[in-house]
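J.: Just the structure for this:
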Amino acid sequence: MSAVTYPTRRNDLMPLVRVLTTGGTIASRRAADGRVVAADSADEVLRAVVPVEGVSIAAEEVFRVGSYRLTLPDVRELANRVRWASKEADGVVVTHGTDTMEETAYFLDLVHDGSVPVVVTGAQRNAESADADGPHNLRDAVRLASEPAARDIGVVVAMAGRVLSARQVTKVNTLALDAFAAPDGGQLGRIDPETVRLLATPRRRPAFDLDTIDGALPRVDVVPLHLGADGTFVRAARQAGARGLVLDAFGAGNVTPDVLRATEQVLAAGLLVLVTSRCHAGPVSPVYGAGGGADLAAAGAVLAGDLRAAKARVLLTLALAAGGDAGRATELLHPHVRP
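T.: Below is the predicted model of the structure:
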């Protein structure tokens, strides 16, 4: 862990933004073997950023890894650190790898109930690149986090000048600088060179109590649908000890006949099942029969609205961890899957 004074003293005239670093491309450099790995400390990440006039910044390292190595318990630890940081700061920024940024941002949003803005950002090009985008993205994130108009915005992602809601944001390009979008309308504003423009505020849904999310997190698996898929992975998830299942279904929430049969079996055994769509935008809906979303809903599966599979898994994990039993977990799910 490292901390930096850059400066850190808070006063009545200068907002304080706490930056929590976790590694990712923004902190990465090329190793001796030519592979890019997370290397920079919080001090080094912040040192590359042009200071934001009128803002105090304090930085602290939480992890130093690529985000593809993070686990849900890691993100729970990060969420606790964000909670403590938000008690003493006007805004919090989390630097993060882009691979799982959308899942971490959504987890943080699900447990964040304060008015302090939390901005997640990162980079597509490593710190040694001549045209590294990390310093610019981080400076934009600090500007947004210190913006009075951002109070009560919850958790957002700021990348390439876009402000995107944690619920809707997704990575849409592997390497491009402008790699994140919100296909279902979650762009909240832009960060221009001179101005932070917030055009909308996301709807805040009930937050999960982080203090109830302790101990071992329940296993929740994602089953992707494809042409001719059978129920093998549904049955395997139950055998592996899953307490919940996310079906990444066709279209508006449809599955093959064998997946329907296997899903009915695991529902009868007490698993909770969320249904999402593998489409990039649009909600699931109980329209079709003969294996469609209507049959899944009739069997007891919960339709996940406009959530995509990776985020539905985060939501279902938290609901099961906080709810204790399936009935209470289902109650906790509903505010988050309704329009």
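J.: all contacts plus neighbour counts: C-alpha atoms, from now on.
T.: OK.
J.: Neighbours of V62, how many?
T.: Counted with other C-alpha atoms under 10 Å, residues neighbouring V62 total 21.
J.: Let's compare: structure for the following, please.
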Amino acid sequence: MSKPRIAVFTGPMPTIANTPPLVTDAGALRPQRLAAPVKVLVEAFSAHPLEAQAAHLYGPPDGWLDGDGRLVAEEPPGGGTPVFEVELKPDDGLFLLPYAARRADGRPWEAATEPAAAADTRQTFLPDARRLYEEIERFEVGGDGRPVALSELADFDFLRAAPGGGYPREGERLGVDYFPYEPPHLVREPDLAALARITDQVQEAAASGRYAGLQWLESSATVEETLYWLNLVIDTTVPIVGHAAQRSHRAIGDDGAKNILDGVRFIRSGVWADADGRDRLGAVLIVDEMVLASREVAKVDARPGGYVAVGGHGGVVADLGAHWGPRVTYVPERRHTAMSALRLPELPGEVDGVQGDLSGVRRTRVAVKDADGRLVGAAMPRVSIVPFGHYAEEAIGPDAQAVPDAGVLGQVERALARGGLAGLVVEGMVPYGSTDPGIDRALRIAVCAGIPVVRVGRGHPGGMVFRRDPWAIAGDNLTANKARMLLTAALLRLGALPPARDPVAPTEAECAAIRARLNAFQDVFDTH
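T.: Okay, here's the model as predicted:
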């Protein structure tokens, strides 16, 4: 294909865009820029231990160093060190150089990070991927011995979507505009409002028509959730490709550069396109030379290669071997991106929410989008995960009625008091999503209060949860985190369930209305 333009988004807590701390006089060379040209003498045949064995294939060096260290034009009678004279210029780009900076009080910078206020702490996360891509192109070498020339493969626009690094001197706020995971005392997790902003940014880029594809960089632990969210809500016909890394950029064993290069190769290949040139695979994660569907991928171990296809029914949509181009292995049947019923342009401006308490619930209107069609952060549904463990706290005899689980009821009461949109995902037995009678009773009350419940199996089950409970949505083979993303998007499209006036004792008519609305949610889960 012709040289494409790719939008590169740097998302929250991205190890792939994180760097080891800058350490003074540690012997580690770090990428830096020259302030002025400089000439250096490079020892000939020092690039490889066996280079001198092929010395007869080389032209003469630029000179020799004699025994006194003087540069001479001819080889000295007693022998000397052959050298090449090289001029390094600032315009050449970054060079690996010793790090010479020191603290304000003259002490060297050390690896350990001392607890301090954000304004007095150096950052390790890059603010966007521009420097990351520059360093890949400058220092990484392909198997053919040539530089990894990303700029020859594509043009890039580097965009910031709740990135790990920020500009506090320019007014950016930690935990609002940027989200690092180190130093530990400054860890900040993005909230639902940040997810709404991310959605709007990515949709704006996708709708611009400028890009042949989008690359998304995020923490290896959470990238699967965001990618599946983008898979559901972004209206686009071009590929969305996510990347992560287990190790920081330029740390030993860094795996991020290869993942990024593979993503560019994948976008350029066009294997993702159907006969009409539209993306047929949906948002994918490209790591470790695999292309995994965002719906089915999960991180199960903190190491390179720690991603697996979950759900028991495929998940690796393409292969990225070292000696061939990308090859599609299967095409997902689930709805995604431009085919999703939950994509941002299809979401209504307003939906019904719920508010009140367990003694009385009323409907309320929730503004989902503003006048410009952007998501309203305050409207984002609060969807919680309810874990289930065997052996209930209280035994229930054959003639006793189950006491509603207090923990679940507490979540329902908080959601009603806050008002708006809320949901619950219960992580129950495999493969049925079953829970104990106390939790079941509380979940039934939640549904009658307008709060939909999804049942999934624990962990990353291969078996599908089918619909045995008419009061809950069957989560199929989704993990709890993926079901949470899907329920969040479904609530923005469908709104809350019609609540019973008294959730503990609903009428028959109220029950019928609730079950009918649950069918609409079930259709979403069956198709996305």
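J.: so what number do they get for TM-score?
T.: Superposed pair, TM-score by TM-score structural alignment, normalised by the length of structure 1: 0.85. Supporting alignment: 318 aligned residues with a C-alpha RMSD of 2.5 Å.
J.: what's stretch 181-199 of structure 1 in contact with?
T.: Contact with stretch 181-199 of structure 1 is made by 140, 143-144, 147, 149-150, 161-165, 167-172, 200-202, 280-282, 306, as judged by C-alpha atoms under 8 Å, 6 or more residues apart in numbering.
J.: switch the cut-off to 10 Å
T.: With C-alpha atoms under 10 Å, 6 or more residues apart in numbering as the test, stretch 181-199 of structure 1 has contacts from 136-137, 140-141, 143-144, 147, 149-150, 153, 156-173, 200-202, 280-283, 306-307.
J.: Report the buried members of those residues.
T.: Applying 16 or more other C-alpha atoms under 10 Å to these, the neighbour count classes 136-137, 140-141, 143-144, 147, 150, 153, 156-171, 201-202, 281-283, 306-307 as buried.
J.: can you tell me which of those are in helices?
T.: Among those, the members falling in helices are 136-137, 140-141, 143-144 (criterion: DSSP state H).
J.: How much space separates G114 of structure 1 from A207 of structure 1?
T.: Taken as C-alpha to C-alpha, to the nearest Å, the spacing of G114 of structure 1 relative to A207 of structure 1 amounts to 9 Å.
J.: tell me the contacts of the counterpart of P332 of structure 2 in structure 1?
T.: The equivalent of P332 of structure 2 in structure 1 is P202 (alignment by TM-score structural alignment). With C-alpha under 10 Å, 6+ apart as the criterion, the residues that contact P202 of structure 1 are 152-156, 164-168, 186-188.
J.: make it 7 Å
T.: Shown here is P202 of structure 1, whose contacts under the criterion C-alpha atoms under 7 Å, 6 or more residues apart in numbering are 153, 165.
J.: what about it, distance to L307 of structure 1?
T.: Counting by C-alpha to C-alpha, the separation of P202 of structure 1 from L307 of structure 1 is 15 Å.
J.: spatially speaking, which residue is in the middle of structure 2?
T.: When structure 2 is reduced to its mean C-alpha position, the closest residue under C-alpha atoms, centre = their mean turns out to be V223, at 2.4 Å.
J.: Roughly how far does that residue sit from G356 of structure 2?
T.: Computed with C-alpha to C-alpha, the distance linking V223 of structure 2 and G356 of structure 2 is 35 Å.
J.: Repeat that for E204 of structure 2.
T.: When distance is defined by C-alpha to C-alpha, E204 of structure 2 is 36 Å away from G356 of structure 2.
J.: Same question for D476 of structure 2.
T.: Using C-alpha to C-alpha, D476 of structure 2 is found at 31 Å from G356 of structure 2.
J.: Settle it for me: which of those two has more neighbours?
T.: Between D476 of structure 2 and G356, D476 has the larger neighbour count (other C-alpha under 10 Å), namely 25 against 19.
J.: That one matches what in structure 1?
T.: Matched to structure 1 by TM-score structural alignment, D476 of structure 2 sits across from G305.
J.: what do you get for R160 of structure 2?
T.: Under the alignment defined by TM-score structural alignment, R160 of structure 2 corresponds to E61 in structure 1.
J.: Around its match, how many other residues sit close by?
T.: The criterion is other C-alpha under 10 Å. On that basis, E61 of structure 1 has 21 neighbouring residues.
J.: R210 of structure 2 too?
T.: Using other C-alpha under 10 Å, R210 of structure 2 has 13 other residues around it.
J.: aligned partner of it in structure 1?
T.: Per TM-score structural alignment, the equivalent position to R210 of structure 2 in structure 1 is E88.
J.: which residue ranges form the strands in the stretch 251-400 of structure 2?
T.: Under the criterion DSSP state E, counting those that start in this stretch, the stretch 251-400 of structure 2 carries strands at the ranges 284-287, 290-293, 297-299, 307-309, 316-319, 327-328, 350-357, 360-367, 382-387.
J.: rewinding a little: in what helix or strand does the match of R160 of structure 2 lie?
T.: Here E61 of structure 1, judged by DSSP states H and E, is contained in strand 56-65.
J.: counting contacts, what elements does that strand pack onto?
T.: Taking 3 or more C-alpha pairs under 7 Å, 6 or more residues apart in numbering; DSSP states H and E as contact, the helices and strands that strand 56-65 of structure 1 lies on are strand 3-5, strand 16-23, helix 42-47.
J.: how does it look with 8 Å?
T.: Applying 3 or more C-alpha pairs under 8 Å, 6 or more residues apart in numbering; DSSP states H and E, one finds that strand 56-65 of structure 1 contacts strand 3-5, strand 16-23, strand 36-38, helix 42-47.
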